[in-house]
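# After the sequence you'll find the predicted model.
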Amino acid sequence: TEDEKSEVVKAVEDANKDENGKSTLPEGSKVTVGDNGDVTVTYPDGSKDTIPGDKVVKGKSDADKNE
């Protein structure tokens, strides 16, 4: 969902902060999450890094909703 994608973006951004809470990513970098969970960081120069979804998200199942 879009909410889950937003949570992943925030987690990636938070994971890339220094001890003072300042981003270690170059200014103007953009983090996006695909429907399959892949995370792409696009840098100001147009270069990109992609992290496979299975490395950043844990799948959920309906079993998690049952007691």
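Looks like it came in fine. Numbering: from 1, shown residues only.
# can we go C-alpha only for contacts and neighbour counts from here?
Will do.
# number of nearby residues for E2?
Using other C-alpha atoms under 10 Å as the criterion, E2 is surrounded by 10 other residues.
# swap that for V56, sorry
Number of residues near V56 (other C-alpha under 10 Å) recorded here: 14.
# try this one side by side with the last:
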Amino acid sequence: VPGDKVKVDDPNKLTEDEKSEVVKAVEDANKDENGKSTLPEGNKVTVGDNGDVTVTYPDGSKDTIPGDKVVEGKSDADKNELKVP
């Protein structure tokens, strides 16, 4: 599970770009100190519309991470850029 949640516009309906960010965050969280993946080669990481992450291993077994562990809705401060006069 990534240390920081990915901020998304709507945690119940992720865009394709947001899903890509989640996949990257999960893959990055599963690397050793040398930057090498600790997941078995041939795994597949998929993200549902609600942010649920499914890792499918080469043998067909799966792990699922609930969306609320990896994504959170953007706050009003995240959505708006304050302009300095």
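Done, it's in. Computed from a prediction, not measured in an experiment: that's the story for all the values here.
# Now the TM-score, please.
Overall, the chain-to-chain superposition scores 0.90 on the TM-score scale (sequence alignment, normalised by the length of the first structure); 67 aligned residues with a C-alpha RMSD of 1.4 Å.
# Show me where the second structure has its strands.
Taking DSSP state E as the criterion, the second structure contains strands spanning 6-8, 44-47, 53-56, 62-65, 71-73.
# Which among those strands is found nearest to K36 of the second structure?
Across these, K36 of the second structure has its closest neighbour in strand 44-47 (15.9 Å, C-alpha to C-alpha).
# Trace the closest one over to the first structure and give me the residue numbers.
Alignment of strand 44-47 of the second structure against the first structure: residues 30-33, by sequence alignment.
# can you give me the helices for the second structure?
With DSSP state H, the ranges of helices along the second structure come out as 16-29, 76-79.
# Out of those, indicate the one that is most buried.
Highest mean neighbour count among the helices of the second structure (mean count of other C-alpha atoms under 10 Å): helix 16-29, with a mean of 18.
# Give the aligned range of that helix in the first structure.
Alignment note (sequence alignment): helix 16-29 of the second structure is matched to residues 2-15 of the first structure.
# Perfect, that will be all.
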